Each structure stands twice: as structure tokens, then as C-alpha cells.
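>>> Give the three-dimensional model of this entry:
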Amino acid sequence: MTATIYKISPKDAWDAAEAAGTFTGAPVDLKDGYIHFSTGAQAVETAAKHFAGAPDLVLVAIDAAVLGPALKWEVSRGGALFPHLYADLPMSAVRGVKPLPLGPDGRHVFPPLED
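As a prediction, this is how the structure comes out:
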């Protein structure tokens, strides 16, 4: 599978995770029992579907190889395989964090993504 996966998060929630040294998940992750991620090819659609118009988001790039067997690729939206982490996300897996601003059209402006 892909080497880099992505998590979209409100900036304040991500700042709290960095301060704690681990990310335990957003409310939807806690409800579902795993942390939702997207590949580079899936991230724009994920933002449009689940974060439309939301300000103050960050895009967190994650090294999938660091996550080991707790990372599962499972069928989700439209039959595509999505990465799901059945553990807390350690900060050691984070490759970088970038702002995910809204453009003039109200859609999020993404930096270049790896896939």
C-alpha cells in the first residue's frame, strides 16, 4: 500500500494531541473504534465530504510503515480501501503537519500530496 497516509484534524485538537504526545482520535474515530485516515488520492474527497467549509484544519502526513500491524486497509466509501488505525497514533509516525485553508470557493486548498 501507500507509504504516506493523511489525517485531517481541527488545529486545536491536533495541538492538544501534540502536547499529549499521542493522538487518540476525533469523536468519529472514538465512536468507530479506529482512527480514520486517507491516502493522498482520497484526502480531497474526504475533506469535501466530512469537513466542508470547516476553518482551522490541519493536514497531518503519517508514515504508514511506522504503524505496523495496527494499521488495516479496509473497504469503505465506494468500495475503496481506506487506512484505519486500531491504536493510538504516536507522534513518531508524523512526517509533517500543514494548514488546510479554505480557498475563495470555500473548498480546502491542499499542498502537494504523496500517494
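>>> Please make it C-alpha for all contacts and neighbour counts, starting now.
OK.
>>> Any idea how far apart the tips of stretch 62-77 sit?
21 Å (C-alpha to C-alpha, to the nearest Å).
>>> what do you get for stretch 78-96?
28 Å.
>>> buried residues in that stretch?
For stretch 78-96, burial by neighbour count (16 or more other C-alpha atoms under 10 Å) applies to 81-87, 89-91, 93-94.
>>> repeat for stretch 31-46
34-40, 42-44, 46.
>>> One more: stretch 49-64?
For stretch 49-64, the neighbour count (16+ other C-alpha under 10 Å) marks 51, 54-55, 57-64 as buried.
>>> residues in contact with residue 90?
21-23 (C-alpha atoms under 8 Å, 6 or more residues apart in numbering).
>>> how close does it sit to residue 68?
From residue 90 to residue 68 the distance is 12 Å (C-alpha to C-alpha).
>>> Following up with a second sequence; could you model it the same way so I can compare the two?
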Amino acid sequence: MNTTIYKIAPEPLWREAESRGRFEGAPIDLADGFIHFSTRDQAETTARLHFAGQDKLVLVAVDAGLLGDKLVYEPSRGGDLFPHLFAMLELSAVKWVRPLPLGEDGLHRFPDMEA
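Model (predicted):
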């Protein structure tokens, strides 16, 4: 079974990654030594806690099955297991990229994550 994991990223940073053919990480990823991801159930809370009020974001869906043993699920917020990638993200593992706009209430409006 292929599991989809999600990365929230500033759109300009993601567009740079697309031009390079790989995503090396956001500043927090580079500082921590791995790329932070969320599961479907974790993504909205991640947006609320770590990206509150930020506009011009994208939600990136990644096929976790293509990341191999460099993807590790580790305990984080509340003891939940979060996917962490200890490598660059090759864009061949990306399923889709969609805008993550802010609503009038200041919360992000998530796209359909099924497709």
C-alpha cells in the first residue's frame, strides 16, 4: 500500500525546487537535518501551529512508498509519529502540488487530498 504524506511549503521555495528537480528543504528542515512531513490527519494542525497567517503556501502530496529507508516515522507533537525524510526529496515522488490559501478566518483552506 502506498501512503501519501504531505509537505507544506512557501510557494516561492517550492518553485525553486521544481527548477532544480529536487527539494532540499525549508530553513527549519535544513536546521533539523531532515525534511518534515505530515500525514493526512496531521496536516491541518501542522498548518495551524506552524504556518498560521502565512499566505502563498502550497501543499505537496508525496508518495511515501517511493522514499525508501530514508523516510522514518518519529514521535513528535503529542507522541504522534511524524514522517521525516533524511534525504533530499526527489520530485519524481511528488504526486501533486496545490495552493494552500488562507480563508477570511485566517485558517488555511485545504484542497481535496484524495485525488
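>>> still on that earlier bit, of all the contacts of residue 90 of the first structure, which comes closest to residue 11 of the first structure?
Nearest to residue 11 of the first structure among the contacts of residue 90 of the first structure is residue 23, at 12.5 Å by C-alpha to C-alpha.
>>> Redo the buried residues of stretch 78-96 of the first structure as JSON lines? Include secondary structure.
Converted to JSON lines, those look like this (DSSP: H, G, I helix; E, B strand; the rest coil):
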{"residue": "81", "secondary structure": "strand"}
{"residue": "82", "secondary structure": "strand"}
{"residue": "83", "secondary structure": "strand"}
{"residue": "84", "secondary structure": "strand"}
{"residue": "85", "secondary structure": "strand"}
{"residue": "86", "secondary structure": "coil"}
{"residue": "87", "secondary structure": "coil"}
{"residue": "89", "secondary structure": "strand"}
{"residue": "90", "secondary structure": "strand"}
{"residue": "91", "secondary structure": "helix"}
{"residue": "93", "secondary structure": "helix"}
{"residue": "94", "secondary structure": "strand"}
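>>> Report the two of these separated the most.
Distance extremes for the buried residues of stretch 78-96 of the first structure: the farthest pair is 81 and 91 at 23.9 Å, using C-alpha to C-alpha.
>>> Please flag which of the buried residues of stretch 31-46 of the first structure sit within strands.
Under the assignment DSSP state E, those contribute 35-36 to strands.
>>> quick one: the residue with the largest distance to the centre of the second structure from residue 85 of the second structure, how far?
No residue in the second structure sits farther from the centre than residue 104, which is 22.9 Å out by C-alpha atoms, centre = their mean. Residue 104 of the second structure sits 33 Å away from residue 85 of the second structure, taking C-alpha to C-alpha as the criterion.
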